[in-house]
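Enquirer: Predicted coordinates and the sequence they were generated for:
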Amino acid sequence: MAHTYVAYIDESGDDGLDNPFRQIGNAGGSSKWLVISACLFRQTHSLDAVKWRDEISDKMPERQSRTLHFAKLNHGQKLATVQTIAGKPLRALSVVAAKEPIPKDIYTEKNQLYFYMTRYLIERLSWLCRDHRPLAPEGDGRVAITFSRRGGMQYDEFREYLERLKADASGDVRIHWPVIDIDAVTAADHSKSASLQLADAVASAVAAGFEPDRYGNCEPRYAETLKPITYCRKKKYLSYGIKIVPNNDQCNLDQQQLKMLEIWK
């Protein structure tokens, strides 16, 4: 039987902790934040995702390509992108890592921080699929997950990581496993998947509210525009559609970044 849901995952920022962090006025260095986001929708909408992406592109006839890279759009184009996405039958989820407070000796292995944060994302994907199942009776209730391909990451290793989490008996792993098809976890190129381009827009929109640009400014409007489609449970967004690591009070948020917390109240 076919999957009920499909989820597409992309990120904004990097998981590097060793390089100097990016400073205002300088485009070099590692990002201070890592945002990993998912777009989830019913598999019956899989072909519609191309139409959604093309609807966005049609609003920007001056662009030479339909392929969307949120970071390459101007402010008006970014707003038009998230406004369009916010009107579609999908849900958005994001996990957000503040990298500066993280001790340098914790995530020392390749992709370790990325794996750790993605675990939180998949937990929340599983809760959403479980809770939404009464409204989506088609298929087998499971979700097929596709990542935007990252250089240096082996997706068979990530599937093995999920298998280890599934075997964990400590009770710390809160993934609802009946909806997660580990064998269906795969990767695709951003340029070849309209769905991944939507996930890129979500991740970049959330990151814009936390990661200052070269002039020191954050932009919360993109994330705020996506609030109607952001996963919430019992009217709570934080820890569901938006998960911040470490806790908010440990992230040294400035006044601009605190506006992102106000959005999710």
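Expert: All right, it came through fine.
Enquirer: from here on, contacts and neighbour counts on C-alpha atoms
Expert: Noted.
Enquirer: which stretches of the stretch 51-200 of the chain form helices?
Expert: 75-85, 112-132, 155-167, 194-208 (DSSP state H, counting those that start in this stretch).
Enquirer: and among those helices, the most buried is which?
Expert: Mean neighbour counts were compared across these using mean count of other CA atoms under 10 Å; the top stretch is helix 194-208, at a mean of 27.
Enquirer: packing partners for that one?
Expert: Under the contact criterion of 3 or more CA pairs under 8 Å, 6 or more residues apart in numbering; DSSP states H and E, helix 194-208 touches strand 5-12, strand 33-42, helix 48-58, helix 75-85, strand 91-98, helix 221-225.
Enquirer: can you put those in a markdown table and add distance to Leu113?
Expert: Shown next, in a markdown table, are the helices and strands packed on helix 194-208 (distance: least, CA to CA, whole Å):
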| stretch | distance to Leu113 |
| --- | --- |
| strand 5-12 | 12 |
| strand 33-42 | 9 |
| helix 48-58 | 30 |
| helix 75-85 | 27 |
| strand 91-98 | 9 |
| helix 221-225 | 23 |
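Enquirer: try this one next to it:
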Amino acid sequence: MSHDEPSPWSRVPLVGPMPNKGMLAYIDEAGQRSHTPKSSDHFVMSAAILLEEDLPRAQAFLARLRIDLNRQPGHHLSWKNLRSHSDRLHVSKSIAQQEWLTISAVVVCKKMIMQGVDYKEEKIAYLHTLRFVLERLSWLAREGDGLLTYHLAHVVRFKLSQLREYESSLRGNPYCRVAWNHMDPAGGSLGQPQESEMLQLGDLTASAIFRGFEPDKYGYTETRYLQELTPRFYRRGANLTSYGLKMHPWNETTKAAYPWVAAL
């Protein structure tokens, strides 16, 4: 079996037969898509995944989180508006306790990319990362005998017609590993976290992961948010870096640069 082939879905709450289960994924990103001297060194795309039947639990969780953070009902929860380390740590810990939730994310280490996809063009970078995410979402759905619908946080200069065009190209790509029989044939949708509450889960998880890799203005990173989230990541046994937290690229150079990732 190659490093990126699908494997059994081992998240305990969803083990066992689940015929025709509806599944939902809410995807957002953190960092700049482009690869320029002024852009971030990393780009993260994260999916928060749950069963349709667990939507009320997810809504109740976000409502409780707003109370904890002294926010008004319906307030748009965004990582950038969490001003203190304490609030960010509380959010990460709280997400980690939600057994109905699964996270799968891709971390692009732009400085490590030497060949292949041209990450200097932001649209190509975004779509190539999305492909990695969709592959993993479909594997989750296949192992859970479910049908998954995904929702993307809208990004600037990216239209729904472009998403449909890309989905069509992936279907014709023999190297694409998406299990299409377990993906909603209508395709994904685009939305705003301000309007689609569940996309806020994608924002919070993507940004928590991003802070573990991207240095702040003083050169510091904070890996604790990511470490707190690890119980919720999709993994095969002990294997996190192929499924729940795919690093791109993941080679000897990257492993040496991020030795702490292997211990997650």
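Expert: Ah, there it is. No experiment lies behind these values; they were computed from the predicted model shown.
Enquirer: re the thing from before, Val245 of structure 1: which of the helices of the stretch 51-200 of structure 1 is closest?
Expert: helix 112-132 (8.3 Å; CA to CA).
Enquirer: What mean distance separates the closest one from the matching residues in structure 2?
Expert: Here the mean offset of helix 112-132 of structure 1 against structure 2 after fitting is 0.7 Å, by mean CA distance after the TM-score superposition for structure 1.
Enquirer: tell me the angle that helix makes with strand 5-12.
Expert: 150 degrees (axes from the mean of the first three to the mean of the last three CA atoms, to 10 degrees).
Enquirer: residues in structure 2 aligned with helix 112-132 of structure 1?
Expert: The aligned range for helix 112-132 of structure 1 in structure 2 is 124-144, by TM-score structural alignment.
Enquirer: now do stretch 201-210 of structure 1
Expert: Using TM-score structural alignment, stretch 201-210 of structure 1 pairs with 204-213 in structure 2.
Enquirer: quick one: contacts of that stretch?
Expert: 28-31, 42-48, 77-79, 88, 91-92, 103, 105, 107, 221-226 (CA atoms under 8 Å, 6 or more residues apart in numbering).
Enquirer: mind redoing it with 7 Å?
Expert: 28-30, 42, 44-46, 78-79, 221-223, 225-226 (CA atoms under 7 Å, 6 or more residues apart in numbering).
Enquirer: Buried ones among the residues you listed?
Expert: Among the contacts of stretch 204-213 of structure 2, those scoring as buried are 28-30, 42, 44-46, 78-79, 222-223, 225-226 (criterion: 16 or more other CA atoms under 10 Å).
Enquirer: any chance of these in JSON lines, plus distance to Leu62 of structure 2?
Expert: Below are those laid out as JSON lines (distance: CA to CA, whole Å):
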{"residue": "Asp28", "distance to Leu62 of structure 2": "17"}
{"residue": "Glu29", "distance to Leu62 of structure 2": "19"}
{"residue": "Ala30", "distance to Leu62 of structure 2": "20"}
{"residue": "His42", "distance to Leu62 of structure 2": "27"}
{"residue": "Val44", "distance to Leu62 of structure 2": "22"}
{"residue": "Met45", "distance to Leu62 of structure 2": "21"}
{"residue": "Ser46", "distance to Leu62 of structure 2": "18"}
{"residue": "Ser78", "distance to Leu62 of structure 2": "11"}
{"residue": "Trp79", "distance to Leu62 of structure 2": "13"}
{"residue": "Glu222", "distance to Leu62 of structure 2": "24"}
{"residue": "Thr223", "distance to Leu62 of structure 2": "23"}
{"residue": "Tyr225", "distance to Leu62 of structure 2": "18"}
{"residue": "Leu226", "distance to Leu62 of structure 2": "19"}
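Enquirer: Any idea which of the helices of the stretch 51-200 of structure 1 gets closest to Ser148 of structure 1?
Expert: helix 194-208 (6.3 Å).
Enquirer: Report the mean deviation for the closest one after fitting onto structure 2.
Expert: Overlaying structure 2 shows helix 194-208 of structure 1 at a mean distance of 0.9 Å from the equivalent residues (mean CA distance after the TM-score superposition for structure 1).
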